[in-house]
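S.K.: just the structure for this:
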Amino acid sequence: MTQSQRVEVGVRVDAADQSQWKTYDDFAAGIDAYRLPGADLTGQTVELRFDGGTELRLRFLDAATVRWTSAQLLSAADGTVDPYDAVRVRDDVVFVNLPFASRDGEALTVVWSRTTGRALLAHSVIAPEKTEGVPQVGQTFAAGEVAGIVVTGARPGPTRDLVGMRNVYRYSPSHLYEHVYLSSERYAWQCLQGEQRGHGDVDLSTLWKFADGLYLFCFREFVIPVASVWLHDLGYELRTTGIFLGINAEGSADHRRAGGHIYPLGAVRYPDVQPV
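M.R.: The predicted structure is shown next:
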């Protein structure tokens, strides 16, 4: 082995030291370069009902502001005004995220279909204090329906469809990540290109099937205080749309948009005993 080879190996080993990891700000910058274009929902009103009795009314005031009303989610009586961003991941399916400005450290992500009337909700919340061995950003999920639409198709819910799958995700010219979906509860990732190159981990994840080829994928990291919500289109488009909620280097809650292209590498199938 040459001296240059020994140095390169040493660099790669050092890069895996979690005390030297980049911050949330570092890796999230520019991760929305290949995101699908935003959608303007001005003038639209959507009413949704979710499991557990949660009701949510969204009235889109303009291209960036929504008045949302939900007693269960503790809005003001006449609704709370917050920013939103929306993406049409398919002609009839909308991905909407509310990076709350009205309260600190929370985001509400909603997906619905105008065709099937199905909906789902992901609520991401930063815990006030870090607990050892527990991701600081937690998430809850609920399936639901759009009021006024005849509901068809399967109800969104947890799935094992992605277990064993291995994909590469290109978010920008300088963001390339690999995911391996290990089980219904965890996934492995590594950065192939970008600020986190050489870093990787196994983190908690949630997988739901929303519709044929459309999957909700969410992760909650142990090392960096960040969680994410993605909608993977594994049909013909092979695109993903997502958001991050985390704590930046200054210690403040930070919302980021993300998105990109999916490149499937393959999948494994277990012959008998299955992962959890």
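S.K.: only C-alpha atoms from now on, for both contacts and neighbour counts.
M.R.: Fine.
S.K.: just give the closest residue to residue 178, not the sequence neighbours.
M.R.: Excluding its sequence neighbours, the residue lying closest to residue 178 (Cα to Cα, 6 or more residues apart in numbering) is residue 168, at 4.4 Å.
S.K.: quick check, that neighbour in contact with residue 181.
M.R.: No. Using Cα atoms under 8 Å as the test, residue 168 is too far from residue 181 to be in contact (11.6 Å).
S.K.: quick one: which of those two has more around it?
M.R.: Neighbour tally, residue 168 and residue 181, criterion other Cα atoms under 10 Å: the higher count belongs to residue 181, 22 against 19.
S.K.: and for residue 48, the neighbour number?
M.R.: 23.
S.K.: now residue 126
M.R.: Number of residues near residue 126 (other Cα under 10 Å) recorded here: 22.
S.K.: here's the other one to compare against:
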Amino acid sequence: MENKTEWVQVGDLAAGFAPDSNILEYVNDLEGKTLDCFMENGWLIRHSFDSGNRLTWEILEGKGVGEKVIESYTATCIREGIYFIDFIKSQEKATTVSLIINLNTNNGTAVINRMPSKEETMRPAYQSVLDGDLLTAVDSAFVQFTIGTAYTEGRGHHITDELIGKRVQYTYSPHESYEHVYLNQNYYTWQCLNGVEKGLADTDLCHYYKIDEALYLFVWREKIIPTAGVIMIDLKRLKTTGKIVGYDGTDFKKLNNFPVGAYAKLLNETNHII
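M.R.: Okay, the predicted model is just below:
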């Protein structure tokens, strides 16, 4: 290995993923629909899907009541009635929202990712250790909700351990492929088999939720280049949909929030004996 960095900025990663990618096509199935989302924190947020790719969200109950914003969104459908909806919050700094909505069960998960400031990113890792903080400066919040009826305990999506022990290869395009090893409830290891990050590998913080049978929400937060991934993994269909977000370059002024999708291949599964 040469004595220089091999880590790739998110903008360069997006450019590498783009040609001939295996993303799902965007859908307009939700156009004309209004979904009242009763959040587990007591908020009620109305999402109105307007023509084109416009989404209007309005806080009907909770902090900021009366706030109403129009955003530009994308949506994919991983299974019938199950959608991945994503947008950049136009009035908040470096913040994105991903909505995982299951219209078959009328529940969902909101994933709010906030990219760190330059100062937060430049903080030494050892200082984070001394202060008892996470090594990643990327902030992710998860809020469960129900659609159309008041939220009650347990009606959202649940944290799962069903991916733990699995080793899966993901082909994002003819020239981009990765391997994931899901180690435990908090960490997974990735390596790039082919593509702009070929040869790179790391172990990062992650989160798992079960959406349906053999269908999962997987979120990771990287600690070197500020990056978050929000992915739905369908191990029946062997397909994924989702996004990766980070800064477009090194000036911390512009986000690159790009879609990803892959074909999945389960390589093996480890069951530890303890």
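S.K.: quick one: TM-score?
M.R.: Put the two chains on top of each other and the TM-score (TM-score structural alignment, normalised by the length of the second structure) is 0.86; 256 aligned residues with a Cα RMSD of 2.3 Å.
S.K.: how far off centre is whichever helix in the second structure runs longest?
M.R.: Ranked by residue count and defined by DSSP state H, the top helix of the second structure is helix 10-17. Here the centre of helix 10-17 of the second structure is set off from its chain's centre by 16 Å, with Cα atoms, centre = their mean, to the nearest Å.
S.K.: quick revisit: doesn't the residue nearest to residue 178 of the first structure belong to a strand?
M.R.: Yes. Counting by DSSP: H, G, I helix; E, B strand; the rest coil, residue 168 of the first structure is found in a strand.
S.K.: what's it in contact with, if anything?
M.R.: Contacts were defined as Cα atoms under 8 Å, 6 or more residues apart in numbering; by that measure residue 168 of the first structure touches 176, 177, 178, 179, 262, 263, 264, 265.
S.K.: what does residue 91 of the first structure give?
M.R.: Residue 91 of the first structure neighbours (Cα under 8 Å, 6+ apart): none.
S.K.: to which residue of the second structure is it aligned?
M.R.: Alignment note (TM-score structural alignment): residue 91 of the first structure maps to residue 80 of the second structure.
S.K.: how close does its match sit to residue 105 of the second structure?
M.R.: With distances defined as Cα to Cα, to the nearest Å, the gap from residue 80 of the second structure to residue 105 of the second structure amounts to 12 Å.
S.K.: neighbours of residue 214 of the second structure, how many?
M.R.: Taking other Cα under 10 Å as the criterion, the count of residues near residue 214 of the second structure is 14.
S.K.: give me the number of residues near the nearest residue in space to it that is not next to it in sequence?
M.R.: Of all residues not flanking residue 214 of the second structure in the chain, residue 235 sits nearest, at 5.3 Å (Cα to Cα, 6+ apart). Number of residues near residue 235 of the second structure (other Cα under 10 Å) recorded here: 18.
S.K.: OK, contacts around the residue nearest to the spatial centre of the second structure?
M.R.: In the second structure, the centroid-proximal residue (Cα atoms, centre = their mean) is residue 230; its distance is 1.2 Å. When the contact criterion is Cα under 8 Å, 6+ apart, the partners of residue 230 of the second structure are 98, 217, 218, 219, 220, 242, 243, 244.
S.K.: now residue 13 of the second structure
M.R.: Listed by Cα under 8 Å, 6+ apart, the contact partners of residue 13 of the second structure are 196, 197.
S.K.: same check, this time on the one 4 residues further on
M.R.: Counting by Cα under 8 Å, 6+ apart, residue 17 of the second structure touches 172, 173, 176, 260.
S.K.: what ranges do the helices span in the first structure?
M.R.: Under the criterion DSSP H, the first structure contains helices at 3-15, 24-28.
S.K.: reformat those helices as TSV; add distance to residue 98 of the first structure.
M.R.: Output for these, formatted as TSV (distance: least, Cα to Cα, whole Å):
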stretch	distance to residue 98 of the first structure
helix 3-15	35
helix 24-28	18
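S.K.: out of those helices, deepest packed?
M.R.: For the helices of the first structure, average neighbour numbers computed from mean count of other Cα atoms under 10 Å are highest in helix 24-28, which has a mean of 17.
S.K.: distance from it to the second structure after superposition?
M.R.: In the superposition against the second structure, helix 24-28 of the first structure averages 1.6 Å from its aligned positions (mean Cα distance after the TM-score superposition for the first structure).
S.K.: which strands and helices sit next to the longest strand along the first structure?
M.R.: With DSSP state E setting the assignment, residue counts place strand 253-267 as the longest strand in the first structure. On a contact count with 3 or more Cα pairs under 8 Å, 6 or more residues apart in numbering; DSSP states H and E, strand 253-267 of the first structure meets strand 165-172, strand 239-247.
S.K.: check contacts around the closest residue to residue 87 of the second structure other than its chain neighbours.
M.R.: In space, not counting the residues next to it along the chain, residue 87 of the second structure is nearest to residue 73; the distance is 4.7 Å by Cα to Cα, 6+ apart. Contacts here follow Cα under 8 Å, 6+ apart; on that basis residue 73 of the second structure touches 53, 54, 55, 85, 86, 87, 88.
S.K.: let's see 7 Å
M.R.: For residue 73 of the second structure, the contacting residues are 53, 54, 55, 85, 86, 87, by Cα atoms under 7 Å, 6 or more residues apart in numbering.
S.K.: how about the nearest residue to the fourth one, chain neighbours excluded?
M.R.: Translated: residue 85 of the second structure. On the basis of Cα to Cα, 6+ apart, the spatially nearest residue to residue 85 of the second structure that is not a chain neighbour turns out to be residue 75, at 4.4 Å.
S.K.: sorry, back to before: of the helices of the first structure, give the one that comes closest to residue 50 of the first structure.
M.R.: Taking Cα to Cα, helix 24-28 is the member of those nearest to residue 50 of the first structure, at 30.8 Å.
S.K.: matching residues in the second structure for the closest one?
M.R.: Matched against the second structure by TM-score structural alignment, helix 24-28 of the first structure falls on residues 10-14.
S.K.: go on, stretch 44-57 of the first structure?
M.R.: Using TM-score structural alignment, the residues of the second structure aligned to stretch 44-57 of the first structure are 33-46.
S.K.: does residue 218 of the first structure really touch residue 232, like I thought?
M.R.: No. If you go by Cα atoms under 7 Å, residue 218 of the first structure and residue 232 don't touch, sitting 10.3 Å apart.
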